[in-house]
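**Student:** Predicted model and sequence follow; I will ask about them next.
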Amino acid sequence: MTSWIDSSTGDDSGFSLDVLPYGIFNTRIGAAIGRYILDLKALAQEGIFTTIDFDSSTLMENTLNSYAALGKQVHRQVRDLLQELLAHDTSRGTELRDNQKRRDRVIVKMSDATLHLPMSIGDYTDFFVGPYHAQNPGSTLHRNYMSQPIAYHGRASSIVISGTPVRRPKGQFLVDDKPVFAYSQKLDFEVEFAAFIGQGCEDGSPIPVDGAEDRIFGFVIMNDWSARDIQNWESSPLGPFNGKNFATTISPWVVPLEALEPFREPPVSSGPLLPYLHQKREDSVYSVPITVSLSGKKPYSPFVMLAHHTAGGCSLRTGDLIATGTLSGPSRKELGCLLEATKNGSEPYEFHTSETGAGRIVRGYLEDGDIVELKASGFGSCTGRVVSAECQA
């Protein structure tokens, strides 16, 4: 499916008509199409959505939360209408393509926009569902790993949009087997996907695994920055704390599940699961290529994660962010963090600094000034530059 916008610009952004991700630009709701943004607030003000039975004022807000909470039926109708307006051979061409004044009001160049966090995030949970990541550093899987998805609760206040500088954290870790308080020497990235909750369960009612898909608004790519020396010293007997809570970067565009249908596949075998985690649909995980690494297969789908997350009575709300944990594969080029790729810094890894492979750098862990960029077609970029904690961002 092609658009009269992206097909005419020689666009290579990945923001095709089949994707149409949502985001917030200049404090307005928009949808990315090629090198442009369709201003959904302006379209709502123009009365474009009157054929759909929903509160179009939700598209006039400065976050996606209210619109996300309307549910899948509304989202599909809005998506279908937008695709019809933008399709190359549209039957509704007079409403936008052939209306120059309206086009000038509702179509914005991506280069002229400032992007913001797409949703107001109340809570953030990071799962640990990549079996390669769990074992690549030399660890053995705990007995519970293949029975349930493991997770910890992160800091929603530390989630930032792509492009935000990341300060090197200071914390406690061991040097010569003695605890010190200093700047982390083992700063790492983690390649992850994360789901935004559309409709939650604020009363604490469990979400059934086969109904969890309808509760997800869409996905972003995510870099869960990690200070491995701080994390290693603090994580026993509880879990990650200061080694994880200083920054988490997400891409600005939320990709709806419909756009990810071509990437669905069965999960890896996780052994026998308890009945509340059994899914009827087999192709329940998504395998989407990322430029830093390839997403590894997972034993648990995002729908199993939601079912397990709420099984004990935990409430989820619109805008909550649920991450997969580091996505790695079996080969070195598929590893999703430096902890794995360098064997905890002992075997430095060589990175290409351009798509042509012309430039190369070698790293054990990240250095000040390094720019980490995760990219996936249709998601845009998830980028962060490491700066010294003493620098002004």
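**Tutor:** All right, it came through fine.
**Student:** make it CA atoms for all contacts and neighbour counts henceforth
**Tutor:** Will do.
**Student:** give me the element residue 76 is part of.
**Tutor:** helix 72-86 (DSSP states H and E).
**Student:** Now do the buried residues in that helix.
**Tutor:** Buried residues in helix 72-86, counted by 16 or more other C-alpha atoms under 10 Å: 72, 74, 75, 77, 78, 79, 81, 82, 83, 84, 85, 86.
**Student:** Likewise for stretch 22-32?
**Tutor:** Neighbour-count burial for stretch 22-32 flags 22, 23, 24, 25, 27, 28, 29, 30, 31, 32 (criterion: 16+ other C-alpha under 10 Å).
**Student:** got CSV for these, with distance to residue 180 and secondary structure too?
**Tutor:** Output for the buried residues of stretch 22-32, formatted as CSV (distance: C-alpha to C-alpha, whole Å; DSSP: H, G, I helix; E, B strand; the rest coil):
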residue, distance to residue 180, secondary structure
22, 44, strand
23, 42, strand
24, 42, strand
25, 43, strand
27, 43, coil
28, 46, strand
29, 46, strand
30, 47, strand
31, 48, strand
32, 47, strand
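**Student:** here comes the other one, which I'd like you to weigh against the first:
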Amino acid sequence: MVAIARSRIAAANRVDCDFPIQNLPYGVFSTAGGALRCGVAIGDMILDLAACEAQGLIDAAGTFSQPQLNEFMALGRPVWDRIRARLTGLLVEGAEGELPLVAMADATLHLPIRVTEFTDFYASKHHAFNVGALFRGPENALPAQWTHMPIGYNGRASSVVVSGTPIRRPMGQVRGENGPEWSACHRLDLELELGAVIGADSVMGQRVSVEEAEAMIFGYVLLNDWSARDVQAWEYQPLGPFQSKALGTTISPWIVTQAALEPFRTSGAKRVNALLPYLAETRAGFYDLTVGWAMNGQQMARTNYNVMYYSSAQQLAHHTASGCPMRVGDLLGSGTISGPYISQTGALLEMTQGGRNPVLVNGEERTFIQDGDEVSLFAHAQGQGYRIGFGPCTGTILPARP
């Protein structure tokens, strides 16, 4: 049996730790009275990367003193690989020398990237069918093009927030008995997603292949694309969601790198037809990731990311099909991750069949999210004796402002 690498940070060696030495996710943090700077999670500690650079322990062209990771990501994959190898050497069990470590309990975590653009996709066949059936009936659930290309929409980068940020229930136009009404959202929902963080630019007018797209992805975050379903039902035709998706998108504070997830590559959902060549993959583009969500501390659903129909690389390649340029800091939402069973659904809209079948949360009925409810997403990949976790992705709902 191959020996499992261990860290000099004791907590990182626990089998239930999200942040072992095999993970090393990047984030941005601050301490009392201190500036925002970049760090890496290891066990229950944060390695202060700005201090590491100042002490000459690593060299990332001074980018780790920035209040976001964009400048580091822009240095490119060879630098990402070199820094990861160096960090592993600094943090491995038996390594010598003092390190600038900060207790995670003493740190405040911030949005890890400057989100340049946000695009949300619709890549779970189970979710697309379930929602389509509710809106259009089972015979028209999936649009004709759904199994041929990733479907998405451009969302709001300005309302992407880090885990722990409260979300305000939106006001909006909804369908009334005699026309539109101005109302607080009554059908507020979550969406369990994985977000791909883009770490390289592309050129306007030039397409990116799936293989090139793979190389552009820096890493992944958990992503909750909060949804106002009653607002969405009134506004979504003919151009899709607008205000119903602009209220907020919560992401986890730690970016789990593509390198950390590499051992967990797997195939996605079985295809019903061949894709056009520009979307063809030469290797599996999905990951064996257990994902799920909880409400007010009670686990509500659990599934696997490998149920998805389109990978992040395919989504990114399709995004550039028209020559649309991508930028460092772009964020691509996978779309709601739902399996075939009710207990595997990534949204209350599916779980409650459009609000018809309430679920119990700590003994209380829910059809959609109420004020004061806390929704938390979770994800991890399980290795032999360690796991690659994503940390928290949590938001609490505040009352609407009429």
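**Tutor:** Everything's here; your move. Predicted model, so just to flag it, every value in this text is computed and none were measured.
**Student:** returning to what we had before: output the residue interval of structure 2 matched by the helix holding residue 76 of structure 1.
**Tutor:** Counting by TM-score structural alignment, helix 72-86 of structure 1 falls onto residues 77-91 of structure 2.
**Student:** Comparing the matching stretch with structure 1, how large is the average distance?
**Tutor:** Once fitted to structure 1, stretch 77-91 of structure 2 is off its aligned match by 1.0 Å on average (mean C-alpha distance after the TM-score superposition for structure 1).
**Student:** And for that stretch, what's in contact with it?
**Tutor:** 7, 8, 9, 21, 24, 58, 59, 60, 73, 95, 96, 215 (C-alpha atoms under 8 Å, 6 or more residues apart in numbering).
**Student:** any idea how far residue 95 of structure 2 is from the fourth one?
**Tutor:** Read it as residue 21 of structure 2. According to C-alpha to C-alpha, to the nearest Å, residue 21 of structure 2 stands 13 Å off from residue 95 of structure 2.
**Student:** For those two, indicate the residue with more neighbours.
**Tutor:** Set residue 21 of structure 2 next to residue 95 and count neighbours by other C-alpha atoms under 10 Å: residue 21 wins out with 28 against 12.
**Student:** re the thing from before, format the buried residues of helix 72-86 of structure 1 as a markdown table; extra columns: distance to residue 379 of structure 1.
**Tutor:** Converted to a markdown table, the buried residues of helix 72-86 of structure 1 look like this (distance: C-alpha to C-alpha, whole Å):
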| residue | distance to residue 379 of structure 1 |
| --- | --- |
| 72 | 20 |
| 74 | 22 |
| 75 | 18 |
| 77 | 21 |
| 78 | 19 |
| 79 | 17 |
| 81 | 21 |
| 82 | 18 |
| 83 | 18 |
| 84 | 22 |
| 85 | 22 |
| 86 | 19 |
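**Student:** nearest to residue 325 of structure 1, of these?
**Tutor:** residue 72 (25.4 Å; C-alpha to C-alpha).
**Student:** Just give me the match in structure 1 for residue 395 of structure 2.
**Tutor:** Aligned partner of residue 395 of structure 2 by TM-score structural alignment: residue 384.
**Student:** Its match: which element?
**Tutor:** Assigned by DSSP H and E, residue 384 of structure 1 falls in strand 380-387.
**Student:** pretty sure residue 38 of structure 2 is in contact with residue 70, am I right?
**Tutor:** No. Contact criterion C-alpha atoms under 8 Å: residue 38 of structure 2 and residue 70 do not qualify, at 10.5 Å.
**Student:** The strand holding residue 384 of structure 1 against structure 2, how far on average?
**Tutor:** Counting by mean C-alpha distance after the TM-score superposition for structure 1, strand 380-387 of structure 1 comes out at 0.5 Å.
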